[in-house]
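**Q** Below are the sequence and a predicted model for it; my questions follow.
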Amino acid sequence: MSSDAFDALAAATDPAMIVLTTADGDERGGCLVGFHSQSSIDPPRYSVWLSKANHTYRLALHSTHLAVHFLGAEQHDLAERFGTLSGDDTDKLAGLATEAGPHGVPLLADVPARLVVRRVALLDEGGDHVCLTTEPVRVDGRPPAAPLRLSACRDLDPGHGNEERHSPPTERAAD
């Protein structure tokens, strides 16, 4: 199989971008995500795939609840912040208007279209991402009229490469 052909086909889907946030105790984090989808109608489920390189992934392993924020086309600045900085050494939520959601999940005030979800399953089949299957527990706002798409974020350089793996569970927690 040609990886170039697969990459071209996958890129053609041009998914909407989200910011996923979570917290484990006093440590909080968030990351830009392009791999996400409704995954069941009854019962309702939403799945998010997180890079194993991300600080947020390591927080999510210990978290029961997460927030899925649906970005509008005008929110490239948030995509840049959550997609290019590393949570290993930066609190990406610092200086942003946030509120505590259920179970302490940080909610971005400037992104009112969001789901608060409870993690019900985790699938790690050996790739560079893991799938978190979740149950929606709260829905806020309305979807953006024009979502921010992956094609609008191609100028961003990720805070981590997909080949990275980290230990301990979070770098800032080890400090």
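**A** That came through fine.

**Q** From here on, just use CA atoms for contacts and neighbour counts.
**A** Fine.

**Q** can you give me the strands in the chain?
**A** 18-24, 27-33, 36-40, 45-51, 65-70, 98-100, 106-108, 114-123, 129-140 (DSSP state E).

**Q** got these as CSV, with distance to Ser167 and mean neighbour count columns?
**A** CSV is the format used below for the strands of the chain (distance: least, C-alpha to C-alpha, whole Å; neighbours: other C-alpha atoms under 10 Å):
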stretch, distance to Ser167, mean neighbour count
strand 18-24, 16, 25
strand 27-33, 16, 24
strand 36-40, 25, 15
strand 45-51, 14, 21
strand 65-70, 22, 26
strand 98-100, 28, 13
strand 106-108, 24, 24
strand 114-123, 19, 18
strand 129-140, 16, 18
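
**Q** Among the ones you listed, which comes closest to Glu171?
**A** Among these, strand 27-33 comes nearest to Glu171, with 10.8 Å by C-alpha to C-alpha.

**Q** Ala173: which of the strands of the chain is closest?
**A** strand 27-33 (7.5 Å).

**Q** what's the angle between that closest one and strand 65-70?
**A** 40 degrees (axes from the mean of the first three to the mean of the last three C-alpha atoms, to 10 degrees).

**Q** Strand 27-33 versus strand 45-51: what angle between them?
**A** 90 degrees.

**Q** hmm, who's touching strand 27-33?
**A** 17-23, 48-50, 54-56, 59, 79, 82-83, 87, 91-93, 106, 173 (C-alpha atoms under 8 Å, 6 or more residues apart in numbering).

**Q** ok, second structure coming up, stack it against the first:
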Amino acid sequence: MSAPGLDDLMGSVDSPLIVVTTSAEGEQAGCLVGFHSQASIDPEHYCFWLSKANHTYRVALRSDHFAVHFLTTADRELARHFGSLSGSDTDKFAGLDFALTEDGVPLLADLPNRLLVERIAMLDDGGDHVCLTGRVDSVEVAGGFTALRLSQLGDLTPGHNAEERAIRLQRPTD
């Protein structure tokens, strides 16, 4: 349960959305992410938070390389695709145009503004998301764009509820 007013405050912030893709042992994964930020200027680091309920989280536990794709206002359908389907029972990449990096990370052709990062840390503080910090290996920019924001998606039903998380840390009781 969130602190009183936190949902209102965060709704006003209206974060831009990204799609994170990765792979491990030949298994591809990708999900819509709303929690992310640059975390260091020198060296260049980027953080994103993955829901423990998502298939992408389970693949990320075994992966070191990720693509962070920035969505534009023209990318609503891709946002819905990666945000409302579950990779546990759906191949999210079927029918999409993508290429693989040498590390097997899917790069979505329709989302050319992206970072390629290598994991340097993953923090699980007991919440329903984990923070992954990556060293920025490369940046691809197709030009200026207007970011797609959560408020622009309307009602989006996620592929998994937070209660479905794979790992649940127990906090000590007083």
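**A** Noted; the coordinates are in hand. Everything quoted here is computed from the prediction, not taken from an experiment.

**Q** Could you quantify their similarity as a TM-score?
**A** The TM-score (TM-score structural alignment, normalised by the length of the second structure) is 0.91; 167 aligned residues with a C-alpha RMSD of 1.6 Å.

**Q** one step back: do you know which of the strands of the first structure lies nearest Arg149 of the first structure?
**A** So among the strands of the first structure, strand 18-24 is nearest, using C-alpha to C-alpha, at 9.2 Å.

**Q** between the closest one and strand 27-33, how big is the angle?
**A** Using the same axes, to 10 degrees: strand 18-24 of the first structure against strand 27-33 is 160 degrees.

**Q** compared with the second structure, how much does strand 18-24 of the first structure deviate?
**A** Superposing on the second structure and averaging over aligned pairs (mean C-alpha distance after the TM-score superposition for the first structure), strand 18-24 of the first structure comes out at 0.4 Å.

**Q** how about the residue nearest the centre of the first structure, what does it touch?
**A** Taking C-alpha atoms, centre = their mean, the centroid of the first structure lies closest to Leu20, which sits 3.1 Å from it. With contact set as C-alpha under 8 Å, 6+ apart, Leu20 of the first structure has these partners: 30-33, 66-69.

**Q** ok so, going back, can you put the strands of the first structure in JSON lines and add distance to Ala152 of the first structure?
**A** What follows is the strands of the first structure, written out as JSON lines (distance: least, C-alpha to C-alpha, whole Å):
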{"stretch": "strand 18-24", "distance to Ala152 of the first structure": "13"}
{"stretch": "strand 27-33", "distance to Ala152 of the first structure": "13"}
{"stretch": "strand 36-40", "distance to Ala152 of the first structure": "17"}
{"stretch": "strand 45-51", "distance to Ala152 of the first structure": "20"}
{"stretch": "strand 65-70", "distance to Ala152 of the first structure": "14"}
{"stretch": "strand 98-100", "distance to Ala152 of the first structure": "25"}
{"stretch": "strand 106-108", "distance to Ala152 of the first structure": "21"}
{"stretch": "strand 114-123", "distance to Ala152 of the first structure": "20"}
{"stretch": "strand 129-140", "distance to Ala152 of the first structure": "22"}
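
**Q** looking at those strands, which is closest to Ala5 of the first structure?
**A** strand 129-140 (20.3 Å).

**Q** Tell me the gap between that closest one and the middle of its chain.
**A** Mean-position distance between strand 129-140 of the first structure and its chain equals 10 Å (C-alpha atoms, centre = their mean, to the nearest Å).

**Q** got the angle for that strand vs strand 36-40?
**A** Going by the same axes, to 10 degrees, strand 129-140 of the first structure makes 80 degrees with strand 36-40.

**Q** now for strand 129-140 of the first structure, which elements pack on it?
**A** Helices and strands touching strand 129-140 of the first structure, as assessed by 3 or more C-alpha pairs under 8 Å, 6 or more residues apart in numbering; DSSP states H and E, comprise strand 45-51, strand 114-123.

**Q** quick one: which of those strands is nearest Ser39 of the first structure?
**A** Nearest of those (C-alpha to C-alpha): strand 45-51, 5.2 Å.
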